[in-house]
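**Student:** Got a sequence here, can you model it:
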Amino acid sequence: MKRNYDENAKIIKALSDPSRLKIIDILSCGEKCACDILQYFDFTQPTLSHHMKVLMECGIVECRKEGLWSYYSLNSSNCNKLILFLMNLVTDTDECICKDKAKCECK
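**Tutor:** Here you go, the predicted model:
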């Protein structure tokens, strides 16, 4: 399995904000309208829009429009890829970067 460090670092950076982690937690219950998400926070709609934009740009959250309303949900495929990446990152597997003896400078 090829590890994409740059792509996953972008996702992890997006998740490094406590409000965004809370949004992910809220969306784990299913699709939510922006107004439903906003009720869990003490900030404005433009601030929520910024957080949602960051989460959508890294591919963790999807948005669908229905009239004037925006509905958000987790992109389960990308969430699962991130979980798998993290699991492989902290586990000694055959794909571990250290297993490539040709790149090892110490003998």
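**Student:** drop to CA atoms for contacts and neighbour counts, all remaining ones
**Tutor:** OK.
**Student:** And the helices in the chain?
**Tutor:** Using DSSP state H, the helices of the chain run over 5-14, 18-27, 34-38, 45-57, 76-89.
**Student:** Let's see this one next, to set against the first:
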Amino acid sequence: MRRLATVFKALSDETRLAMLGLLLREGELCVCDFVEVLGITQSKASRHLRYLVHAGLLQDRRELTWVYYRMADQLGAEQRLVLSGVQELVKQQLPDELLESLKTWKQQKQCDGGCGPSPKKRLSSCRGRCEGTIVRPLALFENGIMKRSPRS
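**Tutor:** Purely as a prediction, here's the structure:
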């Protein structure tokens, strides 16, 4: 019963549901992807992702200083049952603006060769080669999909 409660607690947060939905659509994402797309700090993204790992829903892998997350290869019975019921809903509920923001971010990241220095340095090093700029649509904030968080 405790494992089941842990899974439901992990799914009871909108940010974690958005992360799960993005991973269900994309397969694997880096912490920096969540930071840029969801507009949250790195520590907050990592904390939410660790919660999902602890619940047995995700697994991670390190590549140099970067950590990548994907759905767990071996789900327990509780995780498998709960995910089978919610995964399509979670994917369908992702706002188009969030998916567009991810698409733009991935283009920019590819232009710059992957995860790297701060966005300001990344943007200046790109020198116009990127097609898009990361802009979090105001609609994401107005509709309560994303919350404004101070970034240092």
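**Student:** what's the TM between chain one and chain two?
**Tutor:** TM-score of the superposed chains, computed with TM-score structural alignment, normalised by the length of the first structure, equals 0.68; 83 aligned residues with a CA RMSD of 2.1 Å.
**Student:** about what we covered before: how about the helices of the first structure, which one is nearest residue 66 of the first structure?
**Tutor:** helix 34-38 (11.7 Å; CA to CA).
**Student:** and the closest residue to residue 42 of the second structure other than its chain neighbours, how many neighbours does it have?
**Tutor:** Leaving aside its chain neighbours, residue 42 of the second structure sits nearest to residue 35 (5.7 Å; criterion: CA to CA, 6 or more residues apart in numbering). Neighbours of residue 35 of the second structure under the rule other CA atoms under 10 Å: 16.
**Student:** Aligned to residue 35 of the second structure, what sits in the first structure?
**Tutor:** Aligning on TM-score structural alignment places residue 35 of the second structure opposite residue 38 in the first structure.
**Student:** so that match sits right up against residue 46, yeah?
**Tutor:** No. Using CA atoms under 8 Å as the test, residue 38 of the first structure is too far from residue 46 to be in contact (10.3 Å).
**Student:** So residue 56 of the second structure is in contact with residue 79, correct?
**Tutor:** Yes. If you go by CA under 8 Å, residue 56 of the second structure and residue 79 touch, sitting 6.9 Å apart.
**Student:** Mind checking which of these two has more residues around it?
**Tutor:** residue 56 (22 against 19).
**Student:** what's the spacing between residue 32 of the second structure and residue 75 of the second structure?
**Tutor:** 25 Å (CA to CA, to the nearest Å).
**Student:** Have a look at these two and say which one is more surrounded.
**Tutor:** Per other CA under 10 Å, whichever of residue 32 of the second structure and residue 75 has more neighbours is residue 32, with 23 against 15.
**Student:** Show me how far stretch 79-93 of the second structure is from its chain's centre.
**Tutor:** 16 Å (CA atoms, centre = their mean, to the nearest Å).
**Student:** Check stretch 28-44 of the first structure too.
**Tutor:** Stretch 28-44 of the first structure sits 17 Å away from the centroid of its parent chain (CA atoms, centre = their mean).
**Student:** picking up where we left off before, spit out the residues that contact residue 56 and residue 79 of the second structure alike.
**Tutor:** Overlap of the contact sets of residue 56 of the second structure and residue 79 (by CA atoms under 8 Å, 6 or more residues apart in numbering) consists of residue 7.
**Student:** Quick check: the corresponding residue of the second structure for residue 25 of the first structure vs residue 14 of the second structure, distance?
**Tutor:** Alignment note (TM-score structural alignment): residue 25 of the first structure maps to residue 21 of the second structure. Going from residue 21 of the second structure to residue 14 of the second structure by CA to CA gives 10 Å.
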